[in-house]
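*Asks:* Model the structure of this input:
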Amino acid sequence: MQFMLIMRDEDAAAVERRDAPFEAMLERMGRYNRAMADAGVLVSAQGLASPGTGIVVDFSADPPLVTDGPYGETKELCNGFWVIDVPSRDAAVEWASRAPLGPGTKLELRRVHGEEDLRR
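*Replies:* Okay, here's the model as predicted:
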């Protein structure tokens, strides 16, 4: 089963990571991603551009209203994600717990529906 690990930062954590040594962060993330790839569980991993560069398409109007982002409060925004394919929820939690992230950052785990879910 697949899970998406969605990374969210509190504002202070985002600032701290922005000011941290980039090469060290890149090395830690690289080791984590390689471990998942070597274990055969990594499907996809991407970081996202800053929320200020986003676009919001709001469907509460007809036609939809298009504005520059970000959408919602910054603490609600996704900074990046991984998609992993693991045998269980517990395995997804184990991989998420190993992420090289610090205080003020959270990973939300959401199961990705598979074909079997669409046939119900």
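
*Asks:* Could you use CA atoms for every contact and neighbour count after this?
*Replies:* Will do.

*Asks:* How about the residue in the chain that sits furthest from its center?
*Replies:* residue 62 (30.5 Å; C-alpha atoms, centre = their mean).

*Asks:* On the three-state scheme, that one is what?
*Replies:* Following DSSP: H, G, I helix; E, B strand; the rest coil, residue 62 is assigned to coil.

*Asks:* all helices for this protein, in order.
*Replies:* With DSSP state H, the ranges of helices along the chain come out as 11-19, 22-38, 89-97, 115-118.

*Asks:* Of those, which stretch is the most buried?
*Replies:* Stretch with highest mean neighbour count among those: helix 89-97 (a mean of 15; mean count of other C-alpha atoms under 10 Å).

*Asks:* Measure how buried residue 68 is and give me the count.
*Replies:* 12 (other C-alpha atoms under 10 Å).

*Asks:* Here is a second sequence; please produce its structure as well for comparison:
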Amino acid sequence: MRVIVFVKATVDSEKGTPPSIDMLEAMGKFNDELVKAGIMQPGVGDGLKPSSHGKRIAFEGPGRTVIDGPFAETRELVAGFWLWDVKDMDEAVAWVKRCPNPMPGPSEIEIRPLYEMADFEAWGIHV
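*Replies:* So this is what the prediction gives:
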């Protein structure tokens, strides 16, 4: 089962506050453990710059509108991500519980499964 693991943004991450050296070292160690366990391939997880550096493209029929960051609702934004291959959601939760707190204060991590070919086949869609 493939999952994407989102580190949710905070006021600090949206300000562009750099992580401490201790945090970088702890995350590096955690990422090494994920790779050694076969949960993550090297290079498929990283931090994101604040939303002020980003853009959104809104779709309305054939029209496209570009929206410049920063974006509102910091708690709904993503500050980083990993792409993992786990046996089930319980294994993903267990790994996240081992993760160092990715922010200086309170923070959240969200786990979302990716669609697999079997999901489409269950809907009767053969790609």
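
*Asks:* Just give the TM-score of the two.
*Replies:* Superposed pair, TM-score by TM-score structural alignment, normalised by the length of structure 1: 0.85. Supporting alignment: 118 aligned residues with a C-alpha RMSD of 2.2 Å.

*Asks:* want to throw the helices of structure 1 into TSV with distance to residue 56 of structure 1?
*Replies:* Below are the helices of structure 1 laid out as TSV (distance: least, C-alpha to C-alpha, whole Å):
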stretch	distance to residue 56 of structure 1
helix 11-19	20
helix 22-38	29
helix 89-97	28
helix 115-118	28
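
*Asks:* out of these, nearest to residue 104 of structure 1?
*Replies:* Among the helices of structure 1, the nearest to residue 104 of structure 1 by C-alpha to C-alpha is helix 11-19 (5.0 Å).

*Asks:* relative orientation of that closest one and helix 22-38 in degrees?
*Replies:* 100 degrees (axes from the mean of the first three to the mean of the last three C-alpha atoms, to 10 degrees).

*Asks:* Next, the residues that contact helix 11-19 of structure 1 from outside, please.
*Replies:* 74, 75, 102, 103, 104, 105 (C-alpha atoms under 8 Å, 6 or more residues apart in numbering).

*Asks:* among the residues you listed, which ones are buried?
*Replies:* Among these, those classed as buried by neighbour count (16 or more other C-alpha atoms under 10 Å) are 74, 105.

*Asks:* between the contacts of helix 11-19 of structure 1, which is closest to residue 47 of structure 1?
*Replies:* Within the contacts of helix 11-19 of structure 1, the smallest distance to residue 47 of structure 1 is 14.2 Å, found for residue 105 (C-alpha to C-alpha).

*Asks:* Do I have it right that that closest one meets residue 9?
*Replies:* Yes: here residue 105 of structure 1 reaches residue 9: they are 4.3 Å apart, a contact under C-alpha atoms under 8 Å.

*Asks:* Go ahead and confirm residue 81 of structure 1 touches residue 29.
*Replies:* No: counting by C-alpha under 8 Å, residue 81 of structure 1 stays clear of residue 29, with 12.0 Å between them.

*Asks:* Quick check: residue 79 of structure 2 vs residue 27 of structure 2, distance?
*Replies:* 14 Å (C-alpha to C-alpha, to the nearest Å).

*Asks:* Same question for residue 45 of structure 2.
*Replies:* 11 Å.
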